[in-house]
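J.: Everything below, folded, please.
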Amino acid sequence: MITIVVAMGLDNEIGADNQLLWHLPKDLKHFKEMTTDHPIIMGRKTYESIGKALPDRTNIVVSRKKDWFEEGILIVGSVKEAVKFAKKIDEQVFIIGGGNIYEQTLDLTDKLEVTLVQTNLEADTFFPKIDPKIWNKIEEVCHEKDEKNEFDFCFQTYERKVKLAEK
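T.: Have a look, this model is predicted:
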């Protein structure tokens, strides 16, 4: 099972200047609970924005930079290679960004775990449009903003309606 995890605004915005657009501790806790003990795949820029390997997960970073190295992560040259390696570790694989990696993996994905943040912010990176012909929303749990979470947001789960023949 390949699952994309993404937090996005109402216009599918996910980031600006290689940074997230919001700070939502409830979303970060939800992300940690989902991904702990599973392999996570991300692009190099996403890894650099996080600044370190995420603990208790196999961190697989896709990078075309041949001379780039970081301690505690596996660096691969393609999404295909990342998915192949991750599936050897665990049946559940999480794709955590960024925009380019989401675009390359959307067709490989079985499930979307979306945090829909109820705002529109300036961005330079966006998540692809979720096509209702392909994706079925099976769950939604909404949360109101509070003293720690600056925006209202909803956790949404989508499953692929039609399985693709081969991944």
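
J.: Every contact and neighbour count from this point should use C-alpha atoms.
T.: Will do.

J.: Surely Val117 and Gly9 touch.
T.: Yes - contact criterion CA atoms under 8 Å: Val117 and Gly9 qualify, at 4.7 Å.

J.: Now name the helix or strand holding Lys88.
T.: According to DSSP states H and E, Lys88 maps onto helix 79-89.

J.: Contacts for that helix next, please.
T.: Outside helix 79-89, the residues that touch it by CA atoms under 8 Å, 6 or more residues apart in numbering are Pro39, Ile40, Ile41, Ile60, Val61, Val62, Val76, Val93, Ile101, Gln104, Thr105.

J.: Pick out whichever of Val117 and Gly9 has more residues nearby.
T.: Between Val117 and Gly9, Val117 has the larger neighbour count (other CA atoms under 10 Å), namely 26 against 22.

J.: Proceed likewise with the subsequent sequence, for comparison:
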Amino acid sequence: MLSILVASNYEGVIGVNNELPWKISKDLKYFKKLTMNNTIFMGRKTFESIGRVLPKRDHIVITRNQDYKAPRGVKVIHSYEELKPLLSEDKEVFVVGGGEIFNDFIDKVDRVYITFVDVDVKGDTFFPIEKLDNFKEVKREKDIDEKSGIKLEFTVYDKK
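T.: From the prediction side, this is the model:
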């Protein structure tokens, strides 16, 4: 199963200068809970912005650069066709960014986990919120991050 996992404000901002525009402990814990012992799939820029291999997760990085060398334990692919054989019904693969990858893959995923972050921030990287029209909301949980005081909505959408 292929799913997107993203945090966005209500305007679709997900990044600025190759970084998250917020540091929200509760959302990072949610990311960890969902992705632990699963596979995370991302573009090269997102992988490099994370800066390391995350423990107890399989990593797949997609890049146009045929000569890209990733650290040990990271599978590098160059197309969706190379990803398809790695997908299975019994294990979830999470598409975790960035903006270009979300745009390219939103029509290919079965589910979208989106944490809406109630902040007004300018950004340069966006999630295509308008494409959620092709999905049905199946879960919404409101919360507040204790450390930052920021309101969050953890939502899940399944493809219609």
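
J.: TM-score of the superposition?
T.: For this chain pair, the superposition-based TM-score is 0.92 by TM-score structural alignment, normalised by the length of structure 2; 159 aligned residues with a CA RMSD of 1.7 Å.

J.: centre of the chain versus the helix holding Lys88 of structure 1, how much separation?
T.: 16 Å (CA atoms, centre = their mean, to the nearest Å).

J.: Pull out the buried positions in that helix.
T.: Val79, Ala82, Val83, Ala86 (16 or more other CA atoms under 10 Å).

J.: Return the closest of those residues with respect to Ile138 of structure 1.
T.: Val83 (24.8 Å; CA to CA).

J.: Superpose on structure 2 and give me the mean offset of the next helix or strand after the helix holding Lys88 of structure 1.
T.: Per DSSP H and E, helix 79-89 of structure 1 leads on to strand 93-95 as the next helix or strand towards the C-terminus. Here the mean offset of strand 93-95 of structure 1 against structure 2 after fitting is 0.8 Å, by mean CA distance after the TM-score superposition for structure 1.

J.: just checking, what packs against strand 93-95 of structure 1?
T.: Contacts defined by 3 or more CA pairs under 8 Å, 6 or more residues apart in numbering; DSSP states H and E place strand 93-95 of structure 1 against strand 2-8, strand 40-43, helix 79-89, helix 99-105.

J.: Take these and write them to a markdown table, including distance to Ile130 of structure 1.
T.: Output for these, formatted as a markdown table (distance: least, CA to CA, whole Å):
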| stretch | distance to Ile130 of structure 1 |
| --- | --- |
| strand 2-8 | 12 |
| strand 40-43 | 20 |
| helix 79-89 | 20 |
| helix 99-105 | 11 |
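
J.: I'd like to know which of the ones you listed is closest to Leu28 of structure 1.
T.: That would be, of those and by CA to CA, strand 2-8, which comes in at 9.8 Å.

J.: and the residue lying closest to Glu11 of structure 2 once chain neighbours are set aside, how far is that from Thr115 of structure 2?
T.: Nearest residue to Glu11 of structure 2, sequence neighbours excluded (CA to CA, 6 or more residues apart in numbering): Ile129, at 7.8 Å. According to CA to CA, to the nearest Å, Ile129 of structure 2 and Thr115 of structure 2 sit 12 Å apart.

J.: Give me the more crowded residue out of these two.
T.: Per other CA under 10 Å, whichever of Ile129 of structure 2 and Thr115 has more neighbours is Thr115, with 23 against 16.
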